[in-house]
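Enquirer: sequence? don't have it. structure:
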């Protein structure tokens, strides 16, 4: 029994040691260079044969690591070298989707210029436009609309970008601008959620008077 307990203790210590050393994350030098925004190191590692789309323990590529912290120079160097802007990690984030959701506009533009899959979806079944609309990233929403993302895509919650901007937004100027942008992009102002509730009723329930006016002017009922 004592030997068994001792063995378990050793295994526990080994696990802690592995975590502390980063072994379980399987982080490569290229991931580290991306996190540090070290373009020179990125170039050197790639010239030495580093795998550009190597995965760490979370499934993230070096480009996604750079995108997480909005390391624009590193992201640009990796994308220019051919990194996959659509490579997803274990929770279905890709550099393109994450940049859109977080409002990392410069990296988003780079991904859009290098093959971003506009139809790709996150773990909630949403396009990049939906979380961008929810979080009030006006210029990101503008860029995604201009790129051609489907403004009426419905996620697993039964929400479009317009619905999510109203339901999860704060009704302030940023979300008013986003609602206006979506309307101008011909988003369906009468497309209801999975419970049959339309955008106008959601706006009224939340007391968003300015958004209510925008919707009514666009023919919402």
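Expert: Received, thanks. Bear in mind that the values here come from a model prediction, so they are computed numbers and not experimental data.
Enquirer: alpha carbons only for contacts and neighbour counts from here, please
Expert: OK.
Enquirer: run the chain-centre distance for the helix ranked longest in the chain.
Expert: Using DSSP state H to define each element, the chain has its longest helix at helix 2-21. In terms of CA atoms, centre = their mean, to the nearest Å, the centre of helix 2-21 is set 36 Å apart from its chain centre.
Enquirer: now stretch 147-155
Expert: 14 Å.
Enquirer: likewise stretch 211-221?
Expert: 29 Å.
Enquirer: mind listing what the residue lying closest to residue 93 once chain neighbours are set aside touches?
Expert: Excluding the flanking residues, the one nearest residue 93 by CA to CA, 6 or more residues apart in numbering is residue 122, at 6.1 Å. By CA atoms under 8 Å, 6 or more residues apart in numbering, the contact set of residue 122 is 92-93, 97, 128.
Enquirer: below is structure B, check it against A:
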């Protein structure tokens, strides 16, 4: 978490601003310069101890920002208002908590500083201390009455959520021991366990389960479980921890995505996939709707399996793990797109070109799926075959492999395109959707390869070309 107290207050009070014309700036200036003698003399002369900068920052706040306990003590003895606020709602205590000086925090609390005075964002001194990882300061604030379950206003998060998000198990234990609600939810439905899952903090996760949190704890918005969050974040140790504690690997979120789907989508997710399968995850569960989290131009993900997602991302080790675990390579999406189709072009044709290593992964996945019996001439969404996709991305090794294994080169998609016309980036007369017919890249090597392998030249292929957009290669 990024504490507003740290990001704003420390910066705000570190620079002396011009004071209002009616204010006596001498004390403020002396505090900024850490001139103790000048401060003492000014206080003896009864200068206004609560004079403030235009933003409301007082001498005591400036002393807190400077971590100057001695000057802060002088100001408090001179009856400085310990709970004065600046325009951000910041107090001397919130500034001190941002700085982390325990002696200064204790001094202010002993002077009756309000431990629950929030910034305008709702962030309390306790949250600031927690965000700094300062357990001693957090403990001191709690001993002086800090509200352990207070929430900031932006995300509705608590100090316990911040501790879990910051991988601070010692503070998690402290807060739970002081009555922090381990089941509280942020505005987006996250609980402390979900934050810990996201960060892979097993120690905090264990403490939260011991506090009574359900191992299958879900977000109240999209229904993601802690296991899904851990898998999506690439946190293998946390995923295994949850599985060993009885987490159900087959629960799905509101889009039908399971932990296995999320792990399969992660480039380093093969080990998590194996762990999930070892703990009984069903390898062939299908999504129930498309997902905004995964951008596959032109492909609707409704009905996608974990294998489909892994193949579309070029995650060869994950594909192998899924196949070894019983994944069916022939299951298509609801629109008929098979793992083989997306394996040849890696999901979206509108992403960057693949590196040579990535092309090799796509080749290896394509080869594996064909060897398992996938139909090289099956037709998916928009009438594309695997060869259309390989031609689009210019993955020549895959193009050659498919043709050598029987892929037909004269197949038209629903826009009237063949693999060769796609490789030449032409626009067809029969285009029904310009989005899928524009921004193409000419793949000259792929075009030459297809012709060498026996594809009919475009002039003889029957492709109806808009001459305005086409130039004979």
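Expert: Structure's in. What do you need? Everything numeric in this text was worked out from a predicted model, so none of it was measured.
Enquirer: that older thread, return the subset of the contacts of residue 122 of the first structure lying in helices.
Expert: Judged by DSSP H, the subset of those located in helices is residue 97.
Enquirer: neighbour-wise, which of the contacts of residue 122 of the first structure leads?
Expert: Counting neighbours by other CA atoms under 10 Å, residue 97 leads those with 31 neighbours.
Enquirer: that residue -> the second structure?
Expert: Aligned counterpart of residue 97 of the first structure in the second structure: residue 308 (TM-score structural alignment).
Enquirer: my read: that match touches residue 341, true?
Expert: No - Residue 308 of the second structure lies out of contact with residue 341 (CA atoms under 8 Å); the separation is 9.3 Å.
Enquirer: how distant is stretch 87-107 of the first structure from the center of its chain?
Expert: 3 Å.
Enquirer: contacts for it, please.
Expert: Contacts of stretch 87-107 of the first structure (CA under 8 Å, 6+ apart): 53, 58-61, 63-64, 67-68, 70, 72, 75-76, 85-86, 108, 111-112, 116-117, 120-123, 127-132, 135, 137, 139-140, 144.
Enquirer: those residues, buried ones only, as a PyMOL selection?
Expert: In PyMOL syntax, the buried subset of these is picked out as below (16 or more other CA atoms under 10 Å):
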select buried, resi 53+59+60+61+63+64+67+68+70+72+75+76+85+86+108+111+112+116+120+121+122+127+128+129+130+131+132+135+137+139+140+144
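Enquirer: inside helices: which ones of the contacts of stretch 87-107 of the first structure?
Expert: Per DSSP H, the contacts of stretch 87-107 of the first structure map to helices at 63-64, 67-68, 72, 75-76, 108, 111-112, 129-132, 139-140, 144.
Enquirer: which one is the corresponding residue of the second structure for residue 193 of the first structure nearest to, not counting chain neighbours?
Expert: In the second structure, the residue matched to residue 193 of the first structure (TM-score structural alignment) is residue 413. Nearest residue to residue 413 of the second structure in three dimensions, chain neighbours excluded: residue 383, at 4.2 Å (CA to CA, 6+ apart).
Enquirer: how many other residues sit next to that neighbour?
Expert: 17.
Enquirer: gap between it and residue 329 of the second structure?
Expert: 19 Å (CA to CA, to the nearest Å).
Enquirer: and what of residue 280 of the second structure?
Expert: The gap separating residue 280 of the second structure from residue 329 of the second structure is 19 Å, by CA to CA.
Enquirer: what's the matching range in the second structure for stretch 138-156 of the first structure?
Expert: Using TM-score structural alignment, stretch 138-156 of the first structure pairs with 363-381 in the second structure.
Enquirer: buried sites along the matching stretch?
Expert: Across stretch 363-381 of the second structure, burial judged by 16+ other CA under 10 Å covers 363-370, 374-381.
Enquirer: how about residue 45 of the first structure, what's its match in the second structure?
Expert: Per TM-score structural alignment, residue 45 of the first structure is aligned with residue 242.
Enquirer: whichever strand or helix holds that match against the first structure, how far on average?
Expert: Here residue 242 of the second structure is covered by helix 236-244, with elements defined by DSSP states H and E. Mean deviation of helix 236-244 of the second structure relative to the first structure after superposition (mean CA distance after the TM-score superposition for the first structure): 4.0 Å.
Enquirer: what do we get in the second structure for residue 72 of the first structure?
Expert: Using TM-score structural alignment, the equivalent of residue 72 of the first structure in the second structure is residue 270.
Enquirer: list the contacts for that match?
Expert: Residue 270 of the second structure sits next to 263-264, 317-318, 321 when contact means CA under 8 Å, 6+ apart.
Enquirer: keep only those residues that stay in contact in the first structure.
Expert: For the contacts of residue 270 of the second structure, the aligned pairs still in contact in the first structure (both residues aligned by TM-score structural alignment, their matches' CA atoms under 8 Å) are 263-264, 317-318.
Enquirer: what's the farthest-apart pair in those residues?
Expert: Spatially, the most separated pair among those is 263 and 317, at 12.0 Å (CA to CA).
Enquirer: the more surrounded of the two?
Expert: residue 263 (32 against 21).
Enquirer: just checking, the more buried one touches residue 236?
Expert: No - counting by CA under 8 Å, residue 263 of the second structure stays clear of residue 236, with 9.3 Å between them.
Enquirer: give me the common contacts of the two.
Expert: By CA under 8 Å, 6+ apart, residue 263 of the second structure and residue 236 have these common neighbours: residue 272.
Enquirer: now check the first structure for the residue matching residue 31 of the second structure.
Expert: Correspondence of residue 31 of the second structure to the first structure, assessed by TM-score structural alignment: none assigned.
Enquirer: got the contact list for residue 31 of the second structure?
Expert: Neighbouring residues of residue 31 of the second structure by CA under 8 Å, 6+ apart: 39, 59, 62-63, 71.
Enquirer: distance check, the counterpart of the residue nearest to residue 93 of the first structure in the second structure against residue 380 of the second structure.
Expert: Alignment note (TM-score structural alignment): residue 122 of the first structure maps to residue 333 of the second structure. Here residue 333 of the second structure is placed at a distance of 9 Å from residue 380 of the second structure (CA to CA).
Enquirer: which residues does the helix holding residue 242 of the second structure contact?
Expert: 197, 200-202, 215, 226-227, 230-231, 249, 271-272, 275-276, 279.
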